[in-house]
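# got a sequence here, can you model it:
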Amino acid sequence: MSNASQSTDTGGRPVPDVVYSERLWIPLWWWLIGAAVAALIGYELHLAFPSVPTWVLMVAMQPVSLAAGAWLSRSRLTVTAGPAGREFHIAGRAHLPLSAVSRAVAVPRSAKRAAMGRQLDPAAFVFQRPWVGPLALIVLDDADDPTPYWLVSSRRPHRLLDALGVPQAPIEGDRPAHTSPAE
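Coordinates of the predicted model:
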């Protein structure tokens, strides 16, 4: 990879290096179900328009299925290193400077229900994808931000946390450490 100070975009600003990137693709079997549903819709359209061959309508609906799968899989987690330090970006919508992070923990699939249920702080930032089991819990230490922590879906939360370079808190059994604004 190139050095962040050497690579620039068209505006002359330095482009940060990507330290970690993860695309949250939907599972393969969802693509297959989407193709089957598209074929079924094509068959139903044939019932409405019997002059058009069934196979033409079934094939014509497949791009709709592919577009829906691509839209669901558009989420990307990225950790970049630039002149201002490392930042965590989620799907281009949210970013977190790592200077605001105090610690983090990987939440296994078996503890996801508890982390997303009764233990969830309503002020937390949640980026959850149902087809991704594990989570990364990133605790913030920023007096100006009322958000106590970020809870982010990741297939490889340990790699994500290693890329963030923040201290990883130990996990008690299979349950994430509960954090609240009062702590």
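# please make it C-alpha for all contacts and neighbour counts, starting now.
OK.
# which stretches of this protein form helices?
In the chain, the helices defined using DSSP state H lie at 28-48, 54-60, 62-72, 112-116, 157-164.
# of all these, which lies closest to Arg129?
For Arg129, the closest of those is helix 62-72, at 9.4 Å, according to C-alpha to C-alpha.
# save the helices of the chain as a markdown table, and put in mean neighbour count and distance to Arg129 too.
Listed next are the helices of the chain as a markdown table, based on neighbours: other C-alpha atoms under 10 Å; distance: least, C-alpha to C-alpha, whole Å:
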| stretch | mean neighbour count | distance to Arg129 |
| --- | --- | --- |
| helix 28-48 | 16 | 14 |
| helix 54-60 | 16 | 29 |
| helix 62-72 | 15 | 9 |
| helix 112-116 | 17 | 11 |
| helix 157-164 | 19 | 13 |
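# second chain to compare with the first, below:
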Amino acid sequence: MPIYRERLSVPVSWWIIAVALVVTLFAIVTVPVGMFAGTLVGGVAALILVLWFVQYGAARVVVDGERLQAGRAVIGRAFLGKVEALTGDDARHAFGRDCDPKAYLLLRSYVKGAVRVEITDPRDPAPYWVIATRHPDRLAAALTGHSVARS
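Alright, predicted model coming up:
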């Protein structure tokens, strides 16, 4: 039974921009070439964008009693050390200038919060994971076994 679960789906604004892009492509091709070509180009663009958004936004963060899953990576909770909720500049710097190149990152540019989790497994080359999350305090609490009031 999951203690914490989050899907890092793409925001609605991305879908709106994608619709505008598809309509623009349709119009750009339809006017000089014709309706069939415009529909074909618009349809292919729409299909590519939908598949990409669904795949990119399918990343999940799941914490249960035994493990932490961040995207495709999974680690036992026994190998987790210090947990730190990050927001604002701290979260941005954790993915950028302050990041160890060996760290595992689950980054989504549209998610502003993050959690840094120290990895204590001596066989794991990553010293820590930085996980994008919309709810850094809740994820950190789930990993440390504390409770946080929902806002």
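# coming back round to it: what's the closest of the helices of the first structure to Glu87 of the first structure?
Glu87 of the first structure lies closest, by C-alpha to C-alpha, to one member of the helices of the first structure: helix 157-164, at 7.9 Å.
# which part of the second structure matches that closest one?
Using TM-score structural alignment, helix 157-164 of the first structure lines up with residues 136-143 of the second structure.
# ditto for stretch 117-130 of the first structure
Per TM-score structural alignment, the counterpart of stretch 117-130 of the first structure in the second structure is residues 96-109.
# list the buried residues of that stretch.
99, 103-108 (16 or more other C-alpha atoms under 10 Å).
# ok, back up a step: which other residues reach the match of helix 157-164 of the first structure?
By C-alpha atoms under 8 Å, 6 or more residues apart in numbering, the residues outside stretch 136-143 of the second structure that reach it are 3-4, 63, 77, 83-87, 113-115, 133, 147-148, 150.
# hang on, the earlier thing: any idea how far the match of stretch 117-130 of the first structure is from the chain center?
In terms of C-alpha atoms, centre = their mean, to the nearest Å, the centre of stretch 96-109 of the second structure is found 12 Å from the chain centre.
# neighbours around the counterpart of Tyr20 of the first structure in the second structure, how many?
Applying TM-score structural alignment, one finds that Tyr20 of the first structure aligns to Tyr4 in the second structure. Tyr4 of the second structure has 17 neighbouring residues, counting by other C-alpha atoms under 10 Å.
# just give the nearest non-adjacent residue to Tyr4 of the second structure, would you?
Nearest non-adjacent residue to Tyr4 of the second structure, counting by C-alpha to C-alpha, 6 or more residues apart in numbering: Val63, 5.0 Å away.
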